[in-house]
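> Okay, sequence plus prediction incoming.
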Amino acid sequence: MLCHVNCRGVRSCYDEGKRVAETLFFDYERMHNTQIRVARIFNTYGPGMHPHDGRVVSNFILQALANEPITIYGDGSQTRSFCFVDDLVDGLIKFMDNPSGHSGPMNLGNPFEITILALATTIIRMTKSASTLVFLDLPGDDPKLRRPDISLAKSVLNWTPVVQLEAGLQRTIDYFKHLDLSR
């Protein structure tokens, strides 16, 4: 799958920075005749995530629990995929321990896509929130979809995520309900 990265957009330094880091690690591997693993991690969520990390799952859950309006950028039709932390940890351990010696890059994420609008309404329903939806302008370089191709992880590691989105969201919502957010 060919991926196109906008090298001039607002987020470009984030995307390009990750690619530079991968290149430096592969150079290190060659120069020092050692083994590395390069995992590309996609939208991980779950208990233990920082409530104010600015990611969509934590933002939506906090807004819903407080019955505040949920902020959606654009019309909400853009899709994302979310990988529960337990699945990611399982994938990382399998990647580190894989006997093939495959260095990567290896995409680790959940290929199940959901629209941002559907994510917001799901979280509102699951939290029994009175939140409304507020739509703001979408940043110009925001991708329309973001879904990992995990075919390499399936074939090399025999890994695929198992936690369904709503089950993972429920565990994350329960975690957030018990946080002291006054600090």
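Now that the structure is in, tell me what you want to look at. Residues are numbered from 1 along each chain as shown.

> Every contact and neighbour count from this point should use C-alpha atoms.
Fine.

> And residue 41, how far from residue 171?
Applying Cα to Cα, to the nearest Å, the value for residue 41 to residue 171 is 20 Å.

> just residue 105 next, same as before
29 Å.

> Strands along this structure, start to end?
39-41, 44-45, 70-73, 79-81, 83-84, 106-108, 113-115, 133-136, 145-146 (DSSP state E).

> and these as JSON lines, adding distance to residue 158 and mean neighbour count?
Shown next, in JSON lines, are the strands of the chain (distance: least, Cα to Cα, whole Å; neighbours: other Cα atoms under 10 Å):
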{"stretch": "strand 39-41", "distance to residue 158": "15", "mean neighbour count": "17"}
{"stretch": "strand 44-45", "distance to residue 158": "20", "mean neighbour count": "20"}
{"stretch": "strand 70-73", "distance to residue 158": "36", "mean neighbour count": "20"}
{"stretch": "strand 79-81", "distance to residue 158": "20", "mean neighbour count": "20"}
{"stretch": "strand 83-84", "distance to residue 158": "16", "mean neighbour count": "24"}
{"stretch": "strand 106-108", "distance to residue 158": "12", "mean neighbour count": "24"}
{"stretch": "strand 113-115", "distance to residue 158": "21", "mean neighbour count": "18"}
{"stretch": "strand 133-136", "distance to residue 158": "40", "mean neighbour count": "13"}
{"stretch": "strand 145-146", "distance to residue 158": "22", "mean neighbour count": "16"}
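
> One more to weigh against that first structure:
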Amino acid sequence: MRILITGGAGFLGSHLADRLIEKGNEVIVVDNFFTGSKRNVEHLIGNPRFELIRHDVTFPLFIEVDAIYNLASPASPVHYQRDPVQTIKTNVIGAVNMLGLAKRLKVPIFQASTSEVYGDPEVHPQPESYWGRVNTIGPRACYDEGKRAAETLFFDYQRQHGVKIRVARIFNTYGPRMAADDGRVVSNFIVQALRGEDITIYGDGSQTRSFCYVDDLVAGFMKMMESDKPLLGPINLGNPGEFTMLELAQQVIEITGSKSQLKFMPLPQDDPKQRQPDITKAKAELGWEPKVDLRKGLEKTINYFSTVV
């Protein structure tokens, strides 16, 4: 198959490109490099089944493909708050453009949605049926509401035009090729530990997250696209193992052998206190669940960062 990945030079997109090419597909990566990096896909340049196009998805793209993975969007607060207007445009206008392409070509399209659609949840763990608790005018809204609007568009295109859609709600994911400056907790802790700096913990460290290793997540993406169902999603993809920020920091310090100390800072506005996926639906509909435990995944991620920090 000839497969388009928007945002394909990013952390998740580059790993997806690797897996799809390994399976014998042709992959076209589209990225404007707002947060993606050529370094993430440089090992694929020269491969006859790989093509890289610099393009912003807020503008129409005319291309012939057999399937579309729409991953274009900054995904960490540091990056999506740097240009909030561009963030919401990428998520909404980009979705319109990619759905239009899928409609014209009559091909399936995958949407990388997010657990951020649940906001700071009152339900724990979060099932797909939960509508969320999002501040529509807060500093995170450009991303949260952009992704929520994109989901609306996907389901409207499915109902109105019969577009074959897949919508995955992605929970915290980590692994090699994360940007060192993306401000997300795993990369922050690892980089600070490797540099011997204080590890910054916001709040008292009791807030929780669930961390999914990138290989597990990409396997979930591909299972969704390989399904013959006309409509699939939204489906939570993430690891239900729940850890506090203090537990994560302690594991990182132990694995790196760092002498870093913990430094506590005020909790950012609208930062969720809990985040854990209910993956009952993923197990039932996809036969998918994560396999890599946190310690093993952290060891692989730390090995990567030790070569780039």
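Okay, I see it. Nothing here was measured: the structure is a model prediction, and the numbers come from that model.

> hmm, back to that, right, and the strands of the first structure - which one's nearest residue 12 of the first structure?
Among the strands of the first structure, strand 145-146 comes nearest to residue 12 of the first structure, with 15.0 Å by Cα to Cα.

> In the second structure, point out the residues matching that closest one.
Residues 274-275 of the second structure are where strand 145-146 of the first structure lands when matched by TM-score structural alignment.

> Centre of the chain to that stretch, how far?
16 Å (Cα atoms, centre = their mean, to the nearest Å).

> Stretch 3-17 of the second structure now?
10 Å.

> Next: stretch 119-126 of the first structure.
Distance, centroid of stretch 119-126 of the first structure to centroid of chain: 17 Å (Cα atoms, centre = their mean).

> Kindly report the same for stretch 104-114 of the second structure.
Distance, stretch centre to chain centre, for stretch 104-114 of the second structure: 15 Å (Cα atoms, centre = their mean).

> contact partners of that stretch?
Stretch 104-114 of the second structure is contacted from outside by 64-71, 99, 102, 147-148, 150-151, 154, 163-171, 225, using Cα atoms under 8 Å, 6 or more residues apart in numbering.

> So how do I select the buried members of the residues you listed in ChimeraX?
To isolate the buried members of the contacts of stretch 104-114 of the second structure in ChimeraX, using 16 or more other Cα atoms under 10 Å:
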select :65,67,68,69,70,71,99,102,147,148,150,151,154,163,164,165,166,167,168,169,170,171,225
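
> List the buried residues of the helix or strand containing residue 51 of the second structure.
Assigned by DSSP states H and E, residue 51 of the second structure belongs to strand 50-54. When burial is assessed from 16+ other Cα under 10 Å, strand 50-54 of the second structure yields the following buried residues: 50, 52.

> do the same with stretch 173-182 of the first structure
In stretch 173-182 of the first structure, counting by 16+ other Cα under 10 Å, buried: 173, 176.

> Residue 164 of the second structure contacts residue 233, correct?
No: look at residue 164 of the second structure against residue 233 with Cα atoms under 8 Å: they stay out of range, at 10.9 Å.

> hey, what's in contact with both of the two?
By Cα under 8 Å, 6+ apart, no residue touches both residue 164 of the second structure and residue 233.

> about what we covered before: can I get the strands of the first structure in JSON lines with distance to residue 54 of the first structure?
Converted to JSON lines, the strands of the first structure look like this (distance: least, Cα to Cα, whole Å):
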{"stretch": "strand 39-41", "distance to residue 54 of the first structure": "17"}
{"stretch": "strand 44-45", "distance to residue 54 of the first structure": "12"}
{"stretch": "strand 70-73", "distance to residue 54 of the first structure": "12"}
{"stretch": "strand 79-81", "distance to residue 54 of the first structure": "15"}
{"stretch": "strand 83-84", "distance to residue 54 of the first structure": "17"}
{"stretch": "strand 106-108", "distance to residue 54 of the first structure": "21"}
{"stretch": "strand 113-115", "distance to residue 54 of the first structure": "18"}
{"stretch": "strand 133-136", "distance to residue 54 of the first structure": "16"}
{"stretch": "strand 145-146", "distance to residue 54 of the first structure": "17"}
